[in-house]
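Colleague: below is the structure, and that's it, no one-letter string:
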């Protein structure tokens, strides 16, 4: 039980530290450089947090790379991880649109949507969301929390589920609970996939790459949000929508199975 409490405390400290550092950087950037430079605040915050996490990881993994894993990645593995990322973001769509599917909310009108942010803000968001946040989150949730559970001989299921729950917790917004529910549930699913791959492959670079590709596609969807909504409206959550969901779910499950299978066989031997 102690290691679970430690993981929860570490996550709370992580959330508080992240928000404190981010708020300080935003405050300093706004007051020293002006509002037009706020797009650099998030990348700077993540670089600072990443630097801190690297030192923390060194402390947690001073016995070697047994749990964190620093092996290289082959081109075939990059391709497989990309397929997993794309399938995951498509399979998550019903979760993201949970209340729209249930009829609680309706899809926004396309004319009411902004097509994209200014280029300078897109660049800041890209650097932070696609390049830095995946590294920060994977080093913490898989590199520190999940590895600590594995090091304490906790079961695969409890370790992955607990670290995934903590991972989903940081995506919860207490000021907007309804909007947070789909995000938390989709983050839980992503965390389970990342955690499962990390447990079997023992390679932090693989889960970082998968997370980067996932966030890249999420970023592309965000800046093309009107087109995404237009596609949803044309499908109308009907038969074709659910057939596509089942196809990509099947591809995801088969790809995960084939990706992890060789490792499972080695462990049995």
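Modeller: Looks like it came in fine. As the structure is a computational prediction, the values presented were derived from the model and not from experiment.
Colleague: going by C-alpha atoms from here, please, whenever you check contacts or count neighbours.
Modeller: Noted.
Colleague: buried stuff in whichever strand or helix holds residue 226?
Modeller: Using DSSP states H and E, residue 226 sits in helix 225-235. Residues 225, 226, 229, 232 are the ones in helix 225-235 that count as buried (16 or more other CA atoms under 10 Å).
Colleague: can you list those in TSV and add distance to residue 55?
Modeller: What follows is these, written out as TSV (distance: CA to CA, whole Å):
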residue	distance to residue 55
225	38
226	42
229	42
232	44
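Colleague: out of those, which is nearest to residue 127?
Modeller: Closest approach between the buried residues of helix 225-235 and residue 127, by CA to CA: residue 225, at 19.1 Å.
Colleague: pasting the second one now:
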């Protein structure tokens, strides 16, 4: 796969998801939904749009690709690497988001719901963030895009390119740095293990931890700049340590 084809397929994937979501969103005009009900409706629409766009894209461009997910082995080494990556990424995102809030005077880390989110809504968010999103995004960006790019280019080029496309897919300018770093981590895991199951598992665990942190974060409480830089530094060093371990030791 050439990089231009990867870009084209990724843009089609993004467009299909947005188009399907927009179509489903028009149905709200036929129902009398309050703000809270509409929040539920948006998540359900997002899940449907993400799954449908993936299935359509796979049918058109990757029909020959076999998707067989196998059981992953869990040993102490795997757990250590996963803990390092999760803690490192959460620490980095926490500090980096707080720094952005201070500079841009935004409220990324504030929880407007004060933590009082109904259990049903919380569960639905978990299904989307910890099951649907990791499965769809890892299969598309790592298994399909990164793996096929690596057949024509180096692993490094495929890793960076797929991570950039992964970042663009999320269309979140404020979190682009964090998402790109996450893409790099997920890509490295896939390269070292040659098992997409590990990337899916890590993505799912990370989303779960981040969502729990955001769920329990009830009000804006910005730390000092020095504390935020400490979180960012510790997070990056922890991620680097995880990468170093992966490069020196066989993963499975």
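Modeller: Good, I have the coordinates. Quick caveat: nothing in here was measured; it's all calculated off a predicted structure.
Colleague: count of residues packed around the aligned residue in structure 1 for residue 229 of structure 2?
Modeller: In structure 1, the residue paired with residue 229 of structure 2 according to TM-score structural alignment is residue 242. Around residue 242 of structure 1 there are 14 other residues, counting by other CA atoms under 10 Å.
Colleague: who does the helix or strand where residue 242 of structure 1 lies touch, helix- and strand-wise?
Modeller: Assessed by DSSP H and E, residue 242 of structure 1 sits inside helix 239-268. The contact analysis (3 or more CA pairs under 8 Å, 6 or more residues apart in numbering; DSSP states H and E) places helix 239-268 of structure 1 against helix 75-91, helix 177-201.
Colleague: the longest one vs helix 239-268, what angle?
Modeller: Which is helix 177-201 of structure 1. Using axes from the mean of the first three to the mean of the last three CA atoms, to 10 degrees, one finds that helix 177-201 of structure 1 and helix 239-268 are set 30 degrees apart in direction.
Colleague: run the angle between helix 177-201 of structure 1 and helix 75-91 for me.
Modeller: Using the same axes, to 10 degrees, helix 177-201 of structure 1 lies at 160 degrees relative to helix 75-91.
Colleague: show me what helix 177-201 of structure 1 is in contact with.
Modeller: For helix 177-201 of structure 1, contacts defined as CA atoms under 8 Å, 6 or more residues apart in numbering pick out 88, 92, 95-98, 142, 146, 156, 160-161, 163-165, 167-169, 171-174, 204, 206-207, 210-211, 260, 263-264.
Colleague: same check on stretch 115-127 of structure 1?
Modeller: Contacts of stretch 115-127 of structure 1 (CA under 8 Å, 6+ apart): 39, 40, 42, 43, 216, 219, 222, 223, 224, 225, 226.
Colleague: which parts of that stretch are buried?
Modeller: Buried, per 16+ other CA under 10 Å, within stretch 115-127 of structure 1: 121, 124, 125, 126, 127.
Colleague: map the first one across to structure 2 for me.
Modeller: Looking back up the chat, that one is residue 121 of structure 1. Match for residue 121 of structure 1 (TM-score structural alignment): residue 121.
Colleague: its match: what secondary structure?
Modeller: Following DSSP: H, G, I helix; E, B strand; the rest coil, residue 121 of structure 2 is assigned to helix.
Colleague: from residue 148 of structure 2, how far off is it?
Modeller: 37 Å (CA to CA, to the nearest Å).
Colleague: for residue 106 of structure 2, same thing?
Modeller: Residue 106 of structure 2 is 39 Å from residue 148 of structure 2, by CA to CA.
Colleague: more neighbours, the two?
Modeller: Shown here are residue 106 of structure 2 and residue 148; by other CA under 10 Å, residue 148 has more neighbours (17 against 14).
Colleague: nearest spatial neighbour of the aligned partner of that one in structure 1, skipping sequence neighbours?
Modeller: Residue 148 of structure 2 maps onto residue 148 in structure 1, with residues paired by TM-score structural alignment. Residue nearest to residue 148 of structure 1 in three dimensions, not counting chain neighbours: residue 3, with 7.5 Å by CA to CA, 6 or more residues apart in numbering.
Colleague: for the one you found, give me its contacts.
Modeller: Residue 3 of structure 1 neighbours (CA under 8 Å, 6+ apart): 148, 149, 152.
Colleague: in helices, which of those fall?
Modeller: If you go by DSSP state H, the contacts of residue 3 of structure 1 have 148, 149 in helices.
Colleague: hmm, which of the contacts of residue 3 of structure 1 are common to structure 2?
Modeller: Retained contacts for the contacts of residue 3 of structure 1 in structure 2, judged by both residues aligned by TM-score structural alignment, their matches' CA atoms under 8 Å, are 149, 152.
Colleague: in a markdown table: the contacts of residue 3 of structure 1, plus distance to residue 138 of structure 1.
Modeller: Output for the contacts of residue 3 of structure 1, formatted as a markdown table (distance: CA to CA, whole Å):
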| residue | distance to residue 138 of structure 1 |
| --- | --- |
| 148 | 13 |
| 149 | 15 |
| 152 | 19 |
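Colleague: quick one: which of the contacts of residue 3 of structure 1 is nearest to residue 252 of structure 1?
Modeller: residue 149 (26.3 Å).
Colleague: is it true that that closest one touches residue 159?
Modeller: Yes: here residue 149 of structure 1 reaches residue 159: they are 5.7 Å apart, a contact under CA atoms under 8 Å.
Colleague: and the spatially most central residue of structure 1, what does it touch?
Modeller: When CA atoms, centre = their mean is applied to structure 1, the residue found nearest the centroid is residue 211 (5.4 Å). Counting by CA under 8 Å, 6+ apart, residue 211 of structure 1 makes contact with 85, 134, 138, 194.
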